Each structure stands twice: as structure tokens, then as C-alpha cells.
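S.K.: Sequence and predicted structure below; questions after.
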Amino acid sequence: MSVEQKTVSLPFKIKFSYSMGQIGDALGYNIYFFFFLFFLTDYVGVPPALAGTISLIAIIWDAIFDPVAGHISDNMRSPYGRRRPLMIMAALPYSIFAFLIFNSIALGTQATFIYFLVMTILFWSSYKFFVIPYFALGAELTDDFNERTTLRAWSSVGLYIAVMLASALPPYLLEYFENSGMSGQNSWRIIGAIFASGILLSAVICWNFTRGKEIYQHDQQAKQKMARSSLFKAIGQIIKLKPTKYLAGSVFFWAIASTMAMGGLIYLMKYNLGYGADRQSLYFIINSLVCIAWLPFINMAARRYDKKMVYACFLGIGSLGLLFFSLTGFPLFAILLIFCVIFCLGDSTYWTLYYSMMYDICEVDEYVNNRRREGVVTAVMSFSQKIGAACATWFTGLLLAFGGYEGTVETQTDSAHQMILYVNTLVPGVFGALAVLAVLFYPVTKKRFDSMMVALNAKRENKAYDDTDFKEML
């Protein structure tokens, strides 16, 4: 018989401090996906297809080593926990390379390609050793099905504050510095330094105020069950889990949709719509505020109706919006804002609920394989997300090149304008629909999860248990 567990709320201090770590994650992640391709094409002069290839190689490199970071995190033995030591060690190099990727050096085409490829590889490598333990930490702060959603809603507030800063601030600062007589390349150096400082500060706040709050940190019985296992065996066991396959597929497809739709906006607003820095910044501020405004509604709906169906429904609405606006375009700023409201419902749901759903796989892994491997579970999902994001930047570069886009000219051709529109709407809309289709097969629901937790607690205590009510998850 299924059992309904009572939700145990986390203290405000923990939710707030954990959300600060999300700011550290999202500042670097979003300034990269919003502006790095644009920086390379329009300020360094790298051809768009080559610029997209730099991102593709670097992010695939990072994604491949995500499981390594997760495995190291899972197997760390420290009185300070398994996650936080890695987070603080990675925070400084992560912030340094966030600064260096926006530094242009006068080199030839080949040397420029090598320089930015190396810098982006180092950026993403240090990023993963902060963010994989950070996300795994979230699964260790609570094992409550609903409270994980609330924790992720708090984190999403931090996420969209960072998105607002990473999207709205650079165009404004760029125009301000250039109007003051500074070159565009030097302007980007200052912008990189500002964001690097924000990354380091928020990471340190999260690290400091979550110390000792992991629910399994002092549980000797849990430590005994977390025996060391090989990396490849751990990855194989987690990938075999039924929930992993379908959630990872959905994460991959929406990562493509989200990255293309958001990363292409700077091209859309500058070239198709003719917006200056003020209008661009205004849109990005509104975009982030709309995403934050959706969060209480998403959290309430997920707690009432189940994460999976809310996730599928709201991503579906966002995907339909993308497809619809590929036909209409954006003749008015008000139309762009309507697009923002519809797409943000899907995107906010993705960044809030997919992590919460991912955390629930950690208990499925423990039930099936007798291991707590939050790090590797996080890494597998991060791999799917980053491969999707890498494909998106590569697709964007290729499609822009195919449409005849030239980053060194002020006026684009009609074919380039049309391709910019499709990069922001039609193509991500198709991938968004695939994300919805994949998650419909995801088997974890609250009733099944609560029943499994009863059985898991009995299993931990070597008591009798039954899996009849949650067999479909296994």
C-alpha cells in the first residue's frame, strides 16, 4: 500500500545560502551562452562556424569529464563532507577563467582558435568541479519529494537573478564603456572581471553557510553503504535505471531548445529588430523577472499535481510558443514580451523541476544498487544538459553561416535575418517538443517515490519490505 510522507521544511537560511551557489553557477554559465559566441564573432572576428566549433569541442570535453567530477565527489572522505571541499577548491579557478575567456589577444586565426579553445576547456573544467558537487549537495540537504522542489524553486530565484545580470548588464556596460572611448575588447575585459568577482563571492557564501547540513554526513550506516565502486560501473548502473534514461533524454532536448532560444536573442534584437543596448537590457531584465514570477506557480503546481506532469505540460506550452512565433515574428516589442511570458513558463519549469526530479533518482539508485551516488547521478544529467548546450551553440553557428550571417558587417541579408528568426524559434521549438515526448515515459511519481522510501528505510534497517507499489520505477 502506498504511503504519503509528510513534508519536512528546510530552514530559510539553508534555502537562501544554497540559492547563492546557484548564482555562482549561473553567472558563468549564462554569460557564456548569452555572449561568448557573439563576442567571438563580433569582437574577435572569428567566423561563426569556427566560433561554434570552439564551444562544441570545449563543452563536449567538459561533459565527458562530468562523471569524473561526480565520482570523485561521491568517493571523497572528509570531515567537511563530500561536496563542499571540491566546491571551494574549484571556485577560484572557475572565476579566473570566466575572466580570461572574454580577453581578446591579437593573434592569427589559427593561434586565436587555439587560445580560445584552451581557455574555454579550462573554464568548463573548473566550472564542473564547482557545479557537480554543488548540485549533488542539494540532494543531501533533504530527501523529501516536495521539499526538493521548493529548494530548487529557491535556487531558481538565484538562477534568474544571475540570468538577469548576465544578460542585461553586458550590453549596457558595453555601450557605456565604448561611449567613454574604450575599445570593445577592453570593455569585455572589464565585464569579465566583474562577473568573475560575482562568481567567487556567491560561491564562498554558499560554501560557508551550508557547512554540516548534509543529512548523511554523520550517518555511519550510510557511509558503510557508500562503498567505493569503479567509475564506469557506477555510470553503467545509473544509466540502466529506468528514470535516468527518460529524464536524461528530456534534459538533452530542452538544453538545445533553451540554449538556442536564449543565446540567439542578442542576434535577433540587434539585427532583426534593430534594438540598441537599452532595449536589449530592458528585455533581458523583464525576461528574468517573468521567470522569477512564474516560480511560485510552478512550485505550487508541482507540489499539488506531481512534478512529471507539470514539467511535461509547461514545457509543452513553451514549445508551442516557440513554434507559433516562428510564423509571426516580432513586429512589436509587446509581441516579444508575449513570447517572453510563454517561453519563460517552459524554461523556468525546466530549470526548477529537472534538478528536483534528478535528486529523486538518487534514492532509486540506493534502493537498486545499495549506493548513494548523488555526484554521478548529477554528472549523468549534467552530461546530457551540456551535450545539448554544446550541440545548440554548434547548430547556431552552422545555421548562421548557412544563412549568410557576417559578424563584421552592420546590415545582414534577408536570408540571414530569416535564419536568425528560426534559430530563436522554429528549431528550438522542435527540440522542445522532443523534450516533452521523452519525459512522458519518466516513471517517478510522488506516490511511487513515497512507497519506495518506506521500503528503502526498511531495507536500511534489514527489515522486510515490498516493491509492489513502485515496480514501474525500477
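M.R.: Alright, I've got the coordinates.

S.K.: from here on, contacts and neighbour counts on C-alpha atoms
M.R.: Fine.

S.K.: Helices along the stretch 1-150 of the chain, start to end?
M.R.: Using DSSP state H, counting those that start in this stretch, the helices found in the stretch 1-150 of the chain span residues 12-31, 37-39, 48-74, 84-100, 109-141, 145-179.

S.K.: Mean neighbour count and distance to D347 added to the ones you listed, as TSV?
M.R.: Below are those laid out as TSV (neighbours: other Cα atoms under 10 Å; distance: least, Cα to Cα, whole Å):
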stretch	mean neighbour count	distance to D347
helix 12-31	23	14
helix 37-39	24	21
helix 48-74	23	21
helix 84-100	22	24
helix 109-141	22	18
helix 145-179	23	11
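
S.K.: can I get those helices in a markdown table with distance to T349?
M.R.: As requested, these are exported to a markdown table (distance: least, Cα to Cα, whole Å):
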| stretch | distance to T349 |
| --- | --- |
| helix 12-31 | 16 |
| helix 37-39 | 26 |
| helix 48-74 | 23 |
| helix 84-100 | 26 |
| helix 109-141 | 17 |
| helix 145-179 | 9 |
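
S.K.: Use this one as the comparison:
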Amino acid sequence: MARVKSLSTKSKMGYCSGIIAESLMYNMFFTYYLVFLTDVVKLPSILAGTISFVAIICDAVADPIIGALSDKDGADKRKFMFRAAFPMGILFVAAFTDIGVFGDVGKFIYYLAVTMLFWLCYAVYTIPYYAVVAEITTDYDERTDIRGTSALINAAGIFTGNALPAVLPAAIIGLGFSARMGWIATAGLLSALSILFAVIAVLSLRHVTLQKAEALSDGKHKKAKDIFTAFIQVLKIKPFKWFVLFVFAFLIASSMIQANFMYLIKECLGMDAEDKMVIVIVVLVGTIALLTPVVTKIATIKDRRFASILFLSISMVGLIIGKIIGITTLPMLFYVAFFMAVGVACFWAVFYSMAYDLVEVDEFVSGERREGVITALPQFFQKFGSAIGMWMVGLVLKLSGYDSGNASAGIIENSSTIIPAVFIAIAIFGLVMFPVTKERFHKLQDVLAKKNRGEDYDTSGLERIL
């Protein structure tokens, strides 16, 4: 059996709390950035959607490069995280600052540039943050436990990142300050909290032995050709294409629902969004908090693939029924939040630990451990999917007549129901085809250990993986 390393409970909780650093910003961005650009900055909806799309795509392209650099011998993923935390927070505040005086072209250039830089710093923090677990432990169940604990803690990040922007800007305006100041203060508070939790995560790992950080650097810089070759090699791993399909399709679905909540409340229900949005977040976070331990337990008893197919199927069916009934009442708004949460709870509990399992697949095939690349490439498709989802919401708003003030509620509703359901169905197909089960992973570990010791080994039963 492969060597297993463990985190102490204190180190595990400190590391897992680091997810709040990225979750606060991620959730405020995906829920409110379109609203900020269309309703505060007053940009046309298609331009607002394009800003988010282009910025996130540029970040997605950078993800695998950052992953490859963090995989170098002598590279310490903790240093990547620490150095990214402060500029990430500063740029997040800049992204939510209303510059006011410029026209649409000037605003478009400013927000595009700032969001691109923010997402780049975000990637420099998150890629090493998630990849480091594959260096810490090779145990299937411990990886599930770490990611499950992290996903449970993430409920606090999801709640704060969604609920605070729903009420704080309005509260600050009520005190006599401008809307501009309300958004700056909200982004500033979340940024400060993010930096704090990022530092806690780094400090919690300071006594943990990391394979790549301990290895001696050969002093050579990775060439672009070498990095690109590593990407191609990882993409050729048999299970990888199905894993990517699952990630890509689900993130389109979840980002559409998340970005559309405010418009759903205003246009489909005809209500003020602030207080209703807080209840939506309570339903969302409460469901995630309740279901994450259930997902983790099922994934431990059975495996992560089975748990994912089960919960995503429930989410998909719920959204289809929601479209049939129609989102015209508050209970149906909360209904959408619940079934979104069913899928989200499952995805974030198992996503990264499923990626970690591909590290051993790649090691068997290539003879190298490339935790950073294998964590970063799915993030490329994750962010690509999220960007497409946000852009699609902007497109649907445009088609609904939102910019002219004559929005069609029925069209806007589709961004929270039937369109995401279709993409979840595609994600489920990817999971059905994904061949890495718990049983096969354990067999792979045994075979890999024998290969590394120079012993004879038998790969029968692993044909779909290798």
C-alpha cells in the first residue's frame, strides 16, 4: 500500500478554514457582480456578462500554468497562497468600486482589467490550496474526510459571501452614505476576512511535510513547451475527459442559478431583493450544511462517484419540476434554492478529492506526481463553465428585454430551472462514464506500490483507468 501521511486535527481544521478565504469572494462575485455592473455601474447587461466571461476565462487559462509551476521540485504551495492573499483582497475591492465618471467603454475597460487581475491572484491562492492535499495524504478516505470537512466549513463562507452583500450596502445607504460607499465597504470587509483565513490556512501547514517543498530544486525553469506537454499528458488520462465533462457542465448550471437569483426575485416575483435574498441564502446554506455530512458518509461507505450521481439526479429532477410549476411565489423561490443546494453540497464535497485520485493514475502512467496540474486543469474547466454560465444569464436577460425595462419573467425563469437542469443531466452522464471507483482506486494503489518497488504487478480490472 502507498505511503500515507496524516494531518493533526488542529492542522486539518486550520487548513480547511482556508476555504473561507476564497469562498467569500467567489460567492459575492458570482451572486452580485452582474447586479453591481447592471444596476449600480449601469452597464448594459451583455457588456456586464462579457466582463465576467472574459476575466474568468483568462484566469482559467492561467490555472494550469500556476499548477505546473507549483509542481516544481522545491516549490512550496504555502508560499504561493500567502503571496496571493493580499493582492487578491485589494483587487476584489477595486472590482466593486463604482468609478462613475467614465462612459460605457471606459467602464468596460476598467472592470475587465481589474477583474482579470483579481481572478489571476485568486488562482494563485486556490490552485496550491486545493492541490496540497494530494501531497499531504494518499489515503482515499482521509482525502474524502478533509474535503468533506472543508465543504462543511464552506457553508459559513457561502452564507457570509451571499448574505452580507444582500443587506450591508442597503444598510450603509440607510445611514446616509452613497451606494458606492456601501459596495466598497462590503467588499472591503469580505476582503479583510479572506486575507485573515488565508493566513490561518498557511500557518496551519507550517509544520506539515510537503513532498515538493522538501525536494531539492534542480535550478531549472520550466519551459512553456514542457508545461504544455504536461497538460497534454494529463488530458490523455482515460478518466480525465469524463471528470472534466462532469465539472464543466455542473458549473454552468450552478453559476446560472446563482447569478440569476436577484433577477428572479425582482422580475419573476416583483419583490425587493434584499430581505428575500437573505432567506434564499439561509435555505441554501442550511441545506448544504445538512447534506454535506450525508454526502461524505455515502461517499465513504460506497464511493464518491455513486454519491455524486445520486444527489445530482435529485437536483436535476427538482429543477425540472420547478419549471413545470413555475417560479411565481416565494415558496418556489426557496424550492429552487433547495435543489440547487442539493447539487452544490455534493459537488464541493467530492470534486477535489475525485481529482486527487487522478494523481495516482497519472503517476502510474507517467512516473510523475503532478498534483498542481491535475488540480488546476479541472479548475480551468470549472471556471470556463462558470464564465459561460454567467454570460448566459446576461444573454438571457438581453433576450428577455431587461435592458429596455420590459423583461419577460418566463424567459428569466429559464436561467434558474430548465437550462441548468439540462447541463446537470450532461454532468451526470460524465459521472456515469467516469471509471475511478473506490474499489478500483485501492487496486491501483496496490499496483502502483508494486511498480515503484520494481515488483511484478497485474493491471487486470484497471483497463478503463489505465
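M.R.: Sure, I can see it. Since this is a predicted model, take the numbers as computed values, not measurements.

S.K.: re the thing from before, quick one: closest of the helices of the stretch 1-150 of structure 1 to D278 of structure 1.
M.R.: With Cα to Cα as the measure, helix 145-179 is the member of these nearest D278 of structure 1 (6.4 Å).

S.K.: what's the matching range in structure 2 for the closest one?
M.R.: Mapped onto structure 2 using TM-score structural alignment, helix 145-179 of structure 1 covers residues 140-174.

S.K.: average distance between that stretch and structure 1?
M.R.: On superposition with structure 1, the mean distance recorded for stretch 140-174 of structure 2 (mean Cα distance after the TM-score superposition for structure 1) is 1.1 Å.

S.K.: closest one to I238 of structure 1 among the helices of the stretch 1-150 of structure 1?
M.R.: helix 48-74 (11.0 Å).

S.K.: okay, and that closest one goes to which residues in structure 2?
M.R.: Going by TM-score structural alignment: helix 48-74 of structure 1 matches residues 45-71.

S.K.: Matching A21 of structure 2 against structure 1, which residue comes up?
M.R.: Aligned partner of A21 of structure 2 by TM-score structural alignment: G24.

S.K.: so what's the residue nearest to its match when sequence neighbours are not counted up against?
M.R.: Spatially, and ignoring its direct neighbours in sequence, G24 of structure 1 is nearest to I199 (4.3 Å; Cα to Cα, 6 or more residues apart in numbering). Applying Cα atoms under 8 Å, 6 or more residues apart in numbering to I199 of structure 1 gives the contacts I23, G24, D25, L27, G28, A91, S95.

S.K.: JSON lines for those, including distance to F339 of structure 1?
M.R.: What follows is the contacts of I199 of structure 1, written out as JSON lines (distance: Cα to Cα, whole Å):
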{"residue": "I23", "distance to F339 of structure 1": "25"}
{"residue": "G24", "distance to F339 of structure 1": "28"}
{"residue": "D25", "distance to F339 of structure 1": "26"}
{"residue": "L27", "distance to F339 of structure 1": "24"}
{"residue": "G28", "distance to F339 of structure 1": "25"}
{"residue": "A91", "distance to F339 of structure 1": "35"}
{"residue": "S95", "distance to F339 of structure 1": "33"}
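
S.K.: Tell me which of these persist in structure 2.
M.R.: By both residues aligned by TM-score structural alignment, their matches' Cα atoms under 8 Å, those still in contact after alignment to structure 2 are I23, G24, D25, L27, G28, A91, S95.

S.K.: now the residue nearest the centre of structure 2, what's its secondary structure?
M.R.: The centre of structure 2 sits closest to Q382, judged by Cα atoms, centre = their mean, with a distance of 6.6 Å. The three-state label for Q382 of structure 2, taken from DSSP: H, G, I helix; E, B strand; the rest coil, comes out as helix.

S.K.: Kindly report the same for D360 of structure 1.
M.R.: Per three-state DSSP, D360 of structure 1 ends up helix.

S.K.: ditto for G274 of structure 1
M.R.: coil.

S.K.: can you check L290 of structure 2 too?
M.R.: Following three-state DSSP, the label given to L290 of structure 2 is helix.

S.K.: Now do K15 of structure 1 against W154 of structure 1, distance only.
M.R.: 6 Å (Cα to Cα, to the nearest Å).
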